[in-house]
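Trainee: Take this sequence and fold it.
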Amino acid sequence: MSGSAAGAPARPARRYGRRTLLPPVAAWVAANLFTWLIAKLSVTGDGSKVAFWSTGGRQRWDSGHYLSIAKTGYEMFWCRERYENFPDVMCGNVAWFPGYPMSVRAVSATGLSYEISAVVVTELCLLGMFAVLWWLLGSRLTWATGLTLAVGTVFPGGIYFHATFPIAMGTLALLVCVVGVKRGSWALAAAGGFVAASCHLVGAVAVGMLLLSAFFAWQGDPRPKRFLKAGASAALAGCGVLWAKWQMWQGTGRWDAYETIQESSYKQGDLRQPFEEMGKAYQFPFSDWYKPKGDMSWLVEHALAAHRTQLWLNIAFILLVLVTAAFLLVRDRRLEVEEWAALLLTVAVFLLPFFAGAQMSWYRNHAQMFVGLILVGRMPRWVQVPLLAACAVQFALLGAMFFAGVLV
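Mentor: Model prediction:
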């Protein structure tokens, strides 16, 4: 699995147009405008429209937990101690990682409210995502790179790139990790992996990619040094999870706080059968549990089961990434370092939620497959254009579910 197989023909240099910084900025603006349009077309059960430019319009269930961590830190308690009629399970906010809320706390030191700070962190990370992706694509505008950025503006699950969630921050961190591997900087790769792992458990896939990087990266170093860099960067990235657990211990006095609440309140923490979990995720009755009351817009009415088409699109996306990588390997007998990294991360991000049993949140976790756009840039135009159309339609449907309060 070498990034420069012996005897392989040199890959022809890519032809790029004029360098410019406008495309990633334009993609960020377009992503916000399209999301605002979806919010405008979404009507809640009481007939009111959602204000995309408000902080409340970007918050859903877990957002409150992230904001509580930013404001007061971690806590865990028996639910009945505070809520008399609640089931006898654990309550608290230790099921959520600290990377994002600690960043929100830092920004709030400027005097902004925690809610506004959360939006600022999210949007800056989204802008950073487009900028780093642009660099990885070569920083020159062509049909291929332009269409790739366009797909990024409506990426599957990307509605959460604008929400009070750590998805944009975690995705940016994964892209930075890829940059570190591509540039041969184990410190940068480790930093990106650390932040990704501290934002969400899904971000820990960076650890596995960095371990495997000894086989496709660091090609200018002798073999022992490659394994040293791969191991050191992976170990430091894994410290993101340890830092998260340390933060939880600081607030609760328990090292097993995360595992305890996952088992007690969410019946998670063990490995699941991924295909069985995939079926449960597909069949989850969002429209029965959270269906808005009263009149709904046409878009919301037709989007109440959009998580099902989301799963099909995500499967199609992962298959396209795999086929593209296989084609490049057959044609060129190798992949670029960043392409190996993106391939490994994309597959791992897709699979991890189903191994963990994330029936109600896999669609937002899958948004971190955004790193796979590095390989979308290598796809032919006749694949990119239909992919863009499918993503735009699905983004509108899932966005309507989000703004109508059907998603969590």
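Trainee: okay, CA-based contacts and neighbour counts for the rest of this
Mentor: Noted.
Trainee: Can you give me the distance of the residue most central in space within the chain to Val376?
Mentor: Residue closest to the average C-alpha location in the chain (CA atoms, centre = their mean): Gln368, at 2.5 Å. Distance, Gln368 to Val376, using CA to CA, to the nearest Å: 14 Å.
Trainee: next one: Pro156
Mentor: Taking CA to CA, one finds Pro156 at 14 Å from Val376.
Trainee: Give me the more crowded residue out of the two.
Mentor: Pro156 (30 against 27; other CA atoms under 10 Å).
Trainee: next helix or strand past the top helix by length along the chain?
Mentor: Secondary structure of the chain per DSSP state H: the longest helix is helix 223-252. Following the chain from helix 223-252 toward its C-terminal end, the next helix or strand by DSSP states H and E is helix 257-266.
Trainee: what packs against the longest helix of the chain?
Mentor: helix 186-199, helix 205-212, helix 257-266 (3 or more CA pairs under 8 Å, 6 or more residues apart in numbering; DSSP states H and E).
Trainee: Show me what the last one is in contact with.
Mentor: Applying CA atoms under 8 Å, 6 or more residues apart in numbering, the external contacts of helix 257-266 come out as Met76, Val89, Met90, Cys91, Gly92, Val94, Ala95, Lys245, Met248, Trp249, Gln268, Gly269.
Trainee: Identify each buried residue in that helix, please.
Mentor: Ala257, Tyr258, Thr260, Ile261, Gln262, Ser265 (16 or more other CA atoms under 10 Å).
Trainee: Now tell me what touches stretch 190-204 from outside.
Mentor: Residues contacting stretch 190-204 (CA under 8 Å, 6+ apart): 96-100, 166-167, 169-177, 180, 205-207, 232-241, 243-244, 349, 352-353, 365.
Trainee: re the thing from before, any chance of TSV for the helices and strands packed on helix 223-252, columns distance to Leu299?
Mentor: What follows is the helices and strands packed on helix 223-252, written out as TSV (distance: least, CA to CA, whole Å):
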stretch	distance to Leu299
helix 186-199	32
helix 205-212	35
helix 257-266	31
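Trainee: wait, which of those is closest to Arg223?
Mentor: helix 205-212 (13.0 Å; CA to CA).
Trainee: for the stretch 1-150 of the chain, what spans make up the strands?
Mentor: 76-78, 90-92 (DSSP state E, counting those that start in this stretch).
Trainee: Another for comparison:
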Amino acid sequence: MTATTEAAGPSHLGRCRALLPPFVAWLVTNLLTWPVAAASVAGDGSAVRYWSTDSRRRWDSEHYLSIARAGYEMFRCRERYPDFPDVVCGNVAWFPGYPMAIRALSATGLGYESAAVVISESSLFGMFAVLWWLLGARLTRATALTLAIACVFPGGIYFHAVFPIATGTLALLVCVVGVGRGSWVIAAAGGFVATSCHLVGAAAVGMLLLSAFFAWRGDTWPVRFAKAGSSAALAACGVLWAKWLMWQATGHWNAYEIIQASSYGQGGLRRPFAEMAKAYAFPFKDWYTPEGRLPWLVEHALTAHRTQLWLNVLFILLVVATAAVLLVRDHRLDVEEWAALILTVTIFLLPFFAGAEMSWYRNHAQMFVGLVLVRRMSRWVQVPLLLLCSVQYVLLASMFFAGVLV
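Mentor: Sure thing, here's the model as predicted:
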């Protein structure tokens, strides 16, 4: 064996070992979700539903798949559905990053639905891998507990679904890595993908603008502002790409705003606490309860969105409190911790300022980036948080697989 081979062998083995904890986490979250799916769907064959593409699809999934198949469209609903309210219909309320990835993968011959699930699951594995790198890729009690919480993160059922949540969250984590490594190119690339996948990705633009004050520390202030501004501008181009595609298909630069205002009554800023109250009180169990005898788990999970909101509030308070303690005790936060803190707070607030009473719980799943700070919490906080997240994950996943959530 040559010296080159000897050197390459341990290096390759080391990379494989580094990927083992993220792979175990990805495997565990799937194995935990499988029995929840089985317990949430009545009838024969329910145990295998988790592995079907149909079980991963919910309302908005059809819009993402339609964009992947045929691009954007917008029309008056009554042009096609005479009995429908006279509002705007179409798929221009959804961003193109995830559908375009589906289209690209389907070029290999894979079906659109299968491609969508592969992208979601691959993104989820990527999330665990990048998070593990941000945790230092070293197995300790703190990092193991953080990775365990990641497996059952609140709202994490949407990481497995035909939605862009996992892809967008992976992009946000890459953005954090870019800022931490001092690479404005990586930060901008992560931000671009995040903004092209979901409106929540706009949090990356704000974080990158603020990065001049906590990152790029080896540069002069003019260079720091230049890197922060250029990376934020390139990240914002994800939104411009989305609007350009919509304009090409519909002839309207403001197609997104038109459908949001016409069909969903959204536009402008909302009163966040009023929106939070509306989200808490939304009657999912009255609107979308499946017919027939409900499985025990579903019957006891029909209002799990309410406990989800309480848990999300607890999570954001713990993240902010942890950052405050570190600032008081150590007089500093790491660059990645500053980035994660800003993203987590922004992601929590954004749905309530924008108005998202029926979808905030999946938007909040992208607070996954806050796990960068969870590793700095005491085990007396981590362990109860893990238990609470585990119970809530089961409840919300049950709502999802029963078809109660949208």
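Trainee: care to give me the TM-score?
Mentor: With the length set by TM-score structural alignment, normalised by the length of structure 2, the two chains reach a TM-score of 0.95; 390 aligned residues with a CA RMSD of 1.1 Å.
Trainee: just curious, which of the buried residues of helix 257-266 of structure 1 is nearest to Gly138 of structure 1?
Mentor: Tyr258 (40.5 Å).
Trainee: Show me what that closest one aligns to in structure 2.
Mentor: Using TM-score structural alignment as the criterion, Tyr258 of structure 1 maps onto Tyr256 of structure 2.
Trainee: try Pro87 of structure 1
Mentor: Match for Pro87 of structure 1 (TM-score structural alignment): Pro85.
Trainee: on that earlier part again, if I look at the match of Tyr258 of structure 1, how far off is Ser262 of structure 2?
Mentor: Look at Tyr256 of structure 2 and Ser262 of structure 2: by CA to CA, they are 10 Å apart.
Trainee: just Arg76 of structure 2 next, same as before
Mentor: 10 Å.
Trainee: thinking again about what came up before, can you redo the strands of the stretch 1-150 of structure 1 as JSON lines with distance to Gln384 of structure 1 and mean neighbour count?
Mentor: As requested, the strands of the stretch 1-150 of structure 1 are exported to JSON lines (distance: least, CA to CA, whole Å; neighbours: other CA atoms under 10 Å):
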{"stretch": "strand 76-78", "distance to Gln384 of structure 1": "47", "mean neighbour count": "16"}
{"stretch": "strand 90-92", "distance to Gln384 of structure 1": "44", "mean neighbour count": "21"}
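Trainee: So for Glu336 of structure 1, which of those strands sits nearest?
Mentor: strand 90-92 (44.0 Å).
Trainee: you'd agree Ile157 of structure 2 is up against Gln392?
Mentor: No. Assessed by CA atoms under 8 Å, Ile157 of structure 2 is found out of contact with Gln392, at 10.5 Å.
Trainee: Who has more neighbours out of those two?
Mentor: Ile157 (26 against 22).
Trainee: Aligned against structure 1, show me the partner of the more buried one.
Mentor: With TM-score structural alignment as the criterion, Ile157 of structure 2 matches Ile159.
Trainee: residues contacting the closest residue to that match other than its chain neighbours?
Mentor: Nearest in space to Ile159 of structure 1, with sequence neighbours left out and distances taken as CA to CA, 6 or more residues apart in numbering, is Gly399 at 5.8 Å. By CA under 8 Å, 6+ apart, the contact set of Gly399 of structure 1 is Thr35, Ile38, Ala39, Ile159.
Trainee: Now render those as a markdown table, adding distance to Leu141 of structure 1.
Mentor: Output for these, formatted as a markdown table (distance: CA to CA, whole Å):
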| residue | distance to Leu141 of structure 1 |
| --- | --- |
| Thr35 | 24 |
| Ile38 | 28 |
| Ala39 | 30 |
| Ile159 | 25 |
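Trainee: Name the helix or strand for the aligned partner of Leu388 of structure 2 in structure 1, please.
Mentor: Under the alignment (TM-score structural alignment), Leu388 of structure 2 pairs with Ala390 of structure 1. Taking DSSP H and E as the definition, one finds Ala390 of structure 1 inside helix 381-403.
Trainee: That helix against structure 2, how far on average?
Mentor: Its aligned residues in structure 2 lie a mean 0.4 Å from helix 381-403 of structure 1 after superposition (mean CA distance after the TM-score superposition for structure 1).
Trainee: tell me how far the ends of stretch 39-53 of structure 1 are from each other?
Mentor: For stretch 39-53 of structure 1, the first and last residues are 9 Å from each other (CA to CA).
Trainee: Give me the contacts around that stretch.
Mentor: By CA under 8 Å, 6+ apart, stretch 39-53 of structure 1 touches 35-36, 57-58, 292-297, 299-300, 399-400, 403-405.
Trainee: you'd agree the match of Pro87 of structure 1 is up against Arg78?
Mentor: Yes. Using CA under 8 Å, Pro85 of structure 2 is in contact with Arg78, at 6.9 Å.
Trainee: Stretch 203-212 of structure 1 maps to which residues in structure 2?
Mentor: Mapping stretch 203-212 of structure 1 onto structure 2 (TM-score structural alignment) gives residues 201-210.
Trainee: distance between that stretch and the chain's centre?
Mentor: 15 Å (CA atoms, centre = their mean, to the nearest Å).
Trainee: Look at the nearest residue to Gln250 of structure 1 once chain neighbours are set aside and say how many residues are nearby.
Mentor: Leaving out its chain neighbours, the residue that sits closest to Gln250 of structure 1 by CA to CA, 6+ apart is Tyr74, at 7.8 Å. Residue neighbour count, defined by other CA under 10 Å, stands at 24 for Tyr74 of structure 1.
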